[in-house]
Structure formats: structure tokens, C-alpha cells
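J.: Predicted model follows, preceded by the sequence.
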Amino acid sequence: MKLNKRKILFALSLICFFSVSSFAIGHPKREVRAVWLTTIGGLDWPHSYSQSQNSMARQQEELRKILDKLQRANINTVLIQTRIRATSIFQTTASSGNEPCDGCLSGFPGKSPGYDALSFAVEECHRRGMECHAWVVAIPVGKWNGVGCQHLRNSQPGIVYRIGQEGYMRPEDSRTAAYLARYCADIARRYDVDGISLDYIRYPEAQAKLPRADVGRANITRIVKAVHDSVRAVKPWVKLSCSPVGKHDDTNRFWSRGWNARSRVLQDAKEWMRLGYMDQEYPMMYFRGDNFYPFAVDWIEGCHGKAIVPGLGIYMLHPRESNWSLDDITRELYVLRHEGAGFCMFRSKFFTDNVKGIYDFVSQSFCRYPAIVPVMCGRESDAVPAPTDIKVFSSAGGANVSWSSNGKDLLYNVYVSDSYPVDVSKAENLLCVRRKGTSIAITKPMKMFFAVTAMDRYGNESKPCQQPCAKLPEEIKPGWYWVTHPLGR
């Protein structure tokens, strides 16, 4: 079989990347760098229950510390598990099915922790310049007699069916699409989330007999379309994504070994990108070697301009799991960057615990500089109004930098360099991203010249407003400064 140019480049890239230590690769300014933050059973968070004012504060501080560490590694997207098993981490309404609170927060299924955990997570992510996506587990609803499954069985008779001891929403029932669409629209309406990510949006692999393939795929696609349409109607900038099975289908490069999204669980994830129902996809690629690379490229080639963000099984690094070497993951990271894809770590705790040195590698080497997420496909625009009037004022122990806004609902990216004008195309000049305020405080040594761009909710960036070189205060000109709290904490 004659290989096309892309396949040749792919093969060559693998050869090069297997010698990671000798390979140098640039730092992109645009890249999705994500983690899944798992709340079921408190796997990633929370590690304590909120049952009083003191324990609530302790639980919230746990999340702040996790997000601080993710920020220091220049992670820019957090997918927080929001709907767990027909249970939620926020106070649902009639629109979102009045689903009970999950017990991970209070220790008691159905009991509120005394605060809105989703609202808190969104606010804390944004404070650190990170996107926050609501991770919604769609079809599984937990143990048949569990609080979530029982609530759904009582409120929507017949919508749930049983496999073993577990309950699942019926993909073929039109009420399932309507229910999940209302649930996701309620999140988009009430919370300032940047995305909604559907997990387990497929048929259960445990189901003994699946419907005819085209019928089953149409059932799942109907749910995806309903969610897409409902969210778009509320806030068109909220990204819709999903986490499909890691191998889309058999490819002409490699066989999927019988485990794939499209044929095995009737998940037509590439078609969803083609139809515009998905803005991003996070295939769960917890593999290595021939089970990873051919299928990663297959996703990228079939993305139709949407962001592909493969999920990496960093939990496999742990000795109690599969005891992978760090090189197994770093090679995958380099190949994904070479191919223009992002990455998502499964899961957060294995990353922040620095298993096999993965956190050190990402924070000190692979993601040394911040990155902005790619522009939402189909929403590209050059009409974002640039900020104006950058000012630098000396203050006790440092300086303050401020600018003026020329639009509503804009975020700001701040760049700094010892060269003038500041080159805003370089990731190494990014100081902070997605800032809501119009000033930053400087207290320690740092490069001199500043530039600021505005960014809309789709990720479009304005032209830079450069700091006027001639107008630098004389007492500041010789100095170098460092931003201690660039995100307004």
C-alpha cells in the first residue's frame, strides 16, 4: 500500500520522538492542556466531607490547593465531574431533573454540602485563568437502588433499564435526549462554565444485545444533537465536548482489537464533529505503542477542524496499576504536540501527586509557558476590540500595570518581554491569560515591556496594545519585575 505524505511524516515523527531526551520542540501559544478532576467517591476531590462551616472551608481549601498546583503547571482546562450517577455537585432545579446531591461532598447521598460546589469550582478556575468545563456522565445512573437511579426511576418511569446491579438511561427513549438537553442547558444558563463535556454518551459495553448499528448510532446522535442545540440556544460560546472510547474504529494502519467507539458501543464521534455538534473531543486513549499512535492520528485526521484532546492514562504510571515508565507518556505528549493536538490527564490526583515525575516533566519542561486554548471552530473573528492606554505606575516594592477596556465580556492576556515591541506570537512572552480585571500588581524582578490583548469568549484575540516605550516612568525603567498575583487572588 502506498503511504501518503502524512503517514510518512507520522512514521518519521515516531522514530524521532522515541529519543525524547534529544528532541527539541517549540512551545505553542495555542494548546488545550486539560485534566479530568474526578469527584465520584472523592477520587481527586473532595478528600473530606462538608458537614459544618469549618469542614466546608477545609473542603474548599482542598480544591484551591489542587487548582494552584494545576495553574503552576500551566494547565488551562479543568473538566470537573458535575453529574456523577444521576447525582450532581450543584443544586439542581426542575429543569435539571431535581437530581439529588452526590454524597461525595457531604458524606450523605442526597444531602447538600452547604454551598454550591460547581459555582465555587468555576470561580476558582477563572481566578487562575483556567477554563472550567462541567463533566456530565450521561447514560449510567448508578446502582439500581442508589439514590440517583431511584430518583430517576420514580420521576421518569420507564426511562431507566437494568443491567446486573446497574441502571442506565434508555438511548432509544426520546425522553432521554430531552432530559439530558434540559440538564445541560440548565448548567449553561446558571453557571459561567466554559464547556460541557459528555461522558459515557454511548451504549453500555455490558449490554448483551445492541440494536442494529445504524439505529443505535442514530439514537446516541439524537441525544448529542439535542444537548448541542439546547446549550447553543443559551450560550453559543459554551463548548460542547465528549470523551469517546479511545479508538474510533479499525483503521488502515491498525486493528482496534474489537474495542472501539463506532462499532462496539455505537458512538459516532467523528460524525458529530463533521455535523458541528462537538467543538472538542477527548478520546480516552489509555494505551501505548501501536494501540495509541495510529489511533491518535486517526482522530486528528477526522476532526473537521475541531480540537482533538486525547486523554492520557497517566494512572498507568502507578506501580499498583500498570507501572508504565514516564517515557511512555512523554513520547505520547510530544507526538500529540507535533500533530497539533492537545492533551488531557486522567486523572488529576496522579498528576498533582507527581507519579513517576509526570508533574515535574510537564511543569518544568513540556509546559514551561502558559498557553491559550484554540479559537472555537467556526467562530473565528478579527473584530475583538483591543484594549488601550497601558499605564505603569510605581508602588511600594514594585509597580502596577493597568489598561482600559473597549468592550463587554472580554478577557485579557498579558505579555511581557525585554524587547520592544513585545512579540505576542510567542508563548514565552505570555505572563497571564484569561484575566478578567484590567490591572496587575508587580513586586519582584521581571522583564520590562508589557503588551495586552483582549479575547472574546470564543477565544478570538485582539491586536495588542503595546506599552508606549517613551512613557515609562524614569524610576521604573532600570527595573525588572515579577507578577506575584497576576490572576487577582
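T.: Yep, that arrived. Numbers count the residues shown, from 1 in each chain.
J.: make it CA atoms for all contacts and neighbour counts henceforth
T.: OK.
J.: Against residue 161, how distant is the nearest residue to residue 75 once chain neighbours are set aside?
T.: Nearest non-adjacent residue to residue 75, counting by C-alpha to C-alpha, 6 or more residues apart in numbering: residue 33, 5.1 Å away. According to C-alpha to C-alpha, to the nearest Å, residue 33 and residue 161 sit 37 Å apart.
J.: okay, now the one to match up with it:
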Amino acid sequence: MKYSFAKASAIVLIFLLFISSCSTKKPISKSTGNKPKVTQQIPKTEPQKPKADNQKPTEKLALPEVNREFRAAWIATVANINWPSKNNLTTQQQKDEAIKILDLLKDANFNAVIFQARPSGDALYKSDLEPWSYFLTGSIGKAPTPFYDPLEFWIAEAHKRGMELHVWLNPYRAHHTTGGPITSESLVKKMPDQIIKLKNGMYWMDPSDEKVQDHTSKVIKDLVKRYDIDAIHIDDYFYPYREYNGGKDFPDNRTWNIYQNSGGNLSRADWRRANVNKFIKRIHDEIKAEKSYVQFGISPFGIWKPGFPEGIKGSSQYDELYADAKLWLNQGWLDYFSPQLYWKNDGPQSFPALLKWWESENTQKRHLYPGLNTIGLNGVSDRPTEIVSQINTTRSLLKNGAGTIHYSVDGLSKSPAMYNAVKNAYQTQALIPTSPWIKSKALNKPNLFVDNNGNSINVKWNSTDDKNVFQWILYVKNGDTWETQILEKDTVSKNLPLTKNGKKLNTIAIKSVDRLGNESDYEAKKL
């Protein structure tokens, strides 16, 4: 019995092992040309590992929204109004003055400068198309010594401070009365058939001449292609103001006769406007074709026509400058629109009434940044208070897309009262408003590294698409209080205290920002 029972047990065990082996084999498919079916395997559940003491659960952070507002000042180079202060300064003196202006604006939380690089058919940069400016060196066509490129310098120094650099140019002025003697280097000599002398001594390119349009187009495309600029900016000088020609009509008989002889049937005024309209549309399209992210801004005279809106009196840009700025805004042939609203809040040219009217015409929802007369607002006893009131009116009407441009930087640098009032109005940092109509590639999430050395927290960050980063946003939470800082691109680390105002540091987050103000997703660390 003992031997038989053991033998029987062995047989049963062998049989059970055979059955178990068969049940774990995968089924063999039939030879039908189809792939064998794969049976779904249920994964085994692994026991969860205990979390480390310093590992916090992932959660979506409610980061505070960053303030957005465009804050800029015009830097006029014509007649040495703002920079350089004289046309005989050394290279180093010019650089020192530029840095002083940029530091002044940076300290007041400005985020852009509008730099006049082509005041009158000349260049404050190295150009093969137009001569060096008289306002830079005191002689048309003379380069600065020791040599440097002023525009390149302004761009680098502005970007170093997290500020945009917009190139401001006048499309048609060929020579200013303060621009020194006309030499063979001047466009007046190089384009004699296209340039007209006005009664006040200025020389003006004929806006209706195709050679003029082509030449200015080449200048703008050259600037966009060769320089790391953020925008092209055109001011209010299209056809000249009548007073420049002693009240007489602009003498464009040559091109007008050519137009009529070719069968043209527009009135002279409509023909002039059509030429300017064609040029504006062309420049917009050419800028976008070269670099889609470079913005196009226009700063026209603040009144389209008297009576628009009702009760407004003054000159008509439509009838005098032949600039149909309302059309450009309606069509969206620009990225930002800065009407020069150089008047007080009450009066025949009401600042708020004009701003509301222009906003009602902003059908394509482009940026509307009114120009403020910071340097010479007439009829006002307390100019700083008036300018701050206009900033607040703009904010109230335009909300988080608000912005203003100050004419000019001298109104800030030469008046401590004005500067302090504006600085107080801009007391918190601001990103520029985003431009959703300009397509751009989303930024990658930054990398964030945190090191607790026992006495403080050392924070470092970087991005895998560094070339597209213009700024950073650093978020720091102490207790329940968030603080944000907008940092320049070159700032990639911070040393933070463990406690602030008695509150313990517990969360750090970082975002990158591109040159159009678009934010990346955030990377965060909890302590």
C-alpha cells in the first residue's frame, strides 16, 4: 500500500503539471494570412512605494495673472531733439547718452522705445541705400568715429533691459531745415526728379512717384532683414502739412499729369490718398513676408476729420495729409495704431472723445496705443496730473490691452515732476499685450532647478528653445502670498530668502515669454 500510494500521487502530480502547462501557451493562429490575435494580458498590480518625505503631490497651480500694458517713449533724432543731444559727440558720449535714456525708462517700468533711425532720407545705422545722418556726425554721409552702428547698439541695449526696440522712420521727408548743407551724398541730389522743395526750406519726396515708393520699400525691407528689431513705426508725415509750403497745395503736377494722361479718373485728392493707401498696405505685407513677428505700427495725426466724433474741431488728416488712417485701422493693415492725441481731456479736441471714437473704428481689434503730449500739452496748469489722467482713461477704456506712447522722452527726462508722476502710474512691471492675429510657435516649458543650501534657496532655470525666449516670469509664494517678477532674458538665476515678512517660502514657478508677449506653460517646484 505504501508504494502504490506514492506512485499514484506522482502520476496525479505529473498530470496536473501537464494541464497547467497547456493553459499558459498562446493559441496558434490558423494559416489564413492574417496576423495571430493577441490575447489581452491583465497587468499585475505593483504595490505602491511610499513617497519620500520631500515629495509633494502634483497639482495645478493658480498662478497670478501678469499685468499687461504697452509703455513706450519716442526718441527723436531729427534736429537732435532727444538723441544725440549734439551732432559732434564722440562715439562713447553717444553711447553714454543712450544708456542714460534707457536706464531712465527701465527704472520707470517702460517696456518699449520708439527710436527714430531715419529722420529725413538718411540713416542712423549702416546703410547702402541712404547716407549717414547729419544729426549723428555733423556731416551727411560721415560715419561715426570710432565706428559703431547706433541702431545695433540701441537694439542690444534695449533688449538687454527687456525692452522692445521699434524703428521709427519718416517715409517721405528727404531733408530737414536743420539738416545742414545739401551735399552730393543727399537724396536731394540723387533723386532730383522725385523730390520737391517746400516753402519752409524742407525737401519732400513725392508720395505718388513709384520710384519713391520703391525706394522707401527697399529701406524698410533692409531694416527688417538685417536688424533684430521688434517693429517698424511710421509717424504722421505723409503728404506735408500745408503750413510747410506756405499754405499752398503740394506741387506734384508732374506725377498728376502722368496719371491723368494714362487715363486715370480719380480726383486729385482721392488719387493722393490712393497712393498712400497702396504704400501702407504694401509695407505691411512686405514686413510680414520677411519676418511675420515684426510688428507694423502707425502714429497718424489724432483727428481723422473734424466732426468725427461729433463736436471735434481741428485739422483734417484725410483732407490735408491725404492719409485715410481710419481705412488702415478698419482693414487691419497694421499691428498697432497710435493716434497722436496731443490735447487735454476737455476742449475742442477732447482726448477721451477721440480715443473712444478710434476704438469704435478698431473693427479688427488691433492694438490701440494713443500718443500723449508729455512734453508740451497746452492749456493745462498741471501737466503731470493731466497725463496720468489720460493713462488712466486709456486703461479704463482698453482694459488689459491698454498702452500709451509718450512724446517725447525729454518730457520725462527734463521734468522730474512729470517723470515721477508717470513712474508712479507705471509702478508695477508689465508685459506687452499679446497679438493673437500674429501666428507664433508655442514656447517649450522651461526647466527649473532648486537648491536649498540651508540659509536660502538658489533657483536656476533655462529653456530648450532659448533663441525664442525674450523674458522670464518668476513666481514666488511665501505663505499664501504670490509675488511675480518679469526678468530679462539674461537673468537665469535668483537667490531667494527662506522666509519673507515672517512667511515661509513654499512654491517657485517659472515661465518663458517670447518677443510677442506669449507665455509658455510653467514649471514649478514645491518646497
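T.: Happy to help now that I have it. Note that the structure is predicted; figures quoted are calculated from it, not measured.
J.: So after superposing, what's the score?
T.: The TM-score (TM-score structural alignment, normalised by the length of the first structure) is 0.79; 425 aligned residues with a C-alpha RMSD of 2.9 Å.
J.: So the alignment partner in the first structure of residue 141 of the second structure, which state does it fall into?
T.: Aligned by TM-score structural alignment, residue 141 of the second structure pairs with residue 110 of the first structure. When classified by DSSP: H, G, I helix; E, B strand; the rest coil, residue 110 of the first structure comes out as coil.
J.: Confirm for me that residue 110 of the first structure is in contact with residue 104.
T.: No: with contacts counted by C-alpha atoms under 8 Å, residue 110 of the first structure stays clear of residue 104, the gap being 9.9 Å.
J.: Return the residues in contact with the counterpart of residue 415 of the second structure in the first structure.
T.: Matched across to the first structure, residue 415 of the second structure falls on residue 354, judged by TM-score structural alignment. Neighbouring residues of residue 354 of the first structure by C-alpha atoms under 8 Å, 6 or more residues apart in numbering: residue 360.
J.: Swap in 10 Å and give it another go.
T.: 317, 348, 360-362 (C-alpha atoms under 10 Å, 6 or more residues apart in numbering).
J.: Who wins on neighbours among the residues you listed?
T.: residue 348 (26 neighbours; other C-alpha atoms under 10 Å).
J.: For residue 88 of the first structure, see how far away the match of residue 141 of the second structure is.
T.: From residue 110 of the first structure to residue 88 of the first structure the distance is 9 Å (C-alpha to C-alpha).
J.: Please identify every residue contacting each of those two.
T.: Contacts common to residue 110 of the first structure and residue 88, judged by C-alpha under 10 Å, 6+ apart, are 99-104, 148.
J.: So which of those belong to helices?
T.: 103-104, 148 (DSSP state H).
J.: returning to that earlier point: which residues does the residue nearest to residue 75 of the first structure contact?
T.: Contacts of residue 33 of the first structure by C-alpha under 10 Å, 6+ apart are 70, 73-78, 130, 309, 341-345, 367, 370-373.
J.: can you name the two of the shared contacts of residue 110 and residue 88 of the first structure that are farthest apart?
T.: Greatest spacing in these, by C-alpha to C-alpha: 99 and 104 (14.4 Å).
J.: wait, the match of residue 141 of the second structure sits on residue 85?
T.: No: checked against C-alpha atoms under 10 Å, the pair residue 110 of the first structure and residue 85 is beyond contact range at 12.0 Å.
J.: So which of these two has more stuff around it?
T.: Higher neighbour count among residue 110 of the first structure and residue 85: residue 85, with 24 against 18, using other C-alpha under 10 Å.
J.: which element is the alignment partner in the first structure of residue 393 of the second structure on?
T.: Using TM-score structural alignment, the partner of residue 393 of the second structure in the first structure is residue 335. Per DSSP states H and E: residue 335 of the first structure is located in helix 326-338.
J.: mean deviation of that helix from the second structure?
T.: Comparison of helix 326-338 of the first structure with the second structure after fitting gives an average deviation of 1.2 Å (mean C-alpha distance after the TM-score superposition for the first structure).
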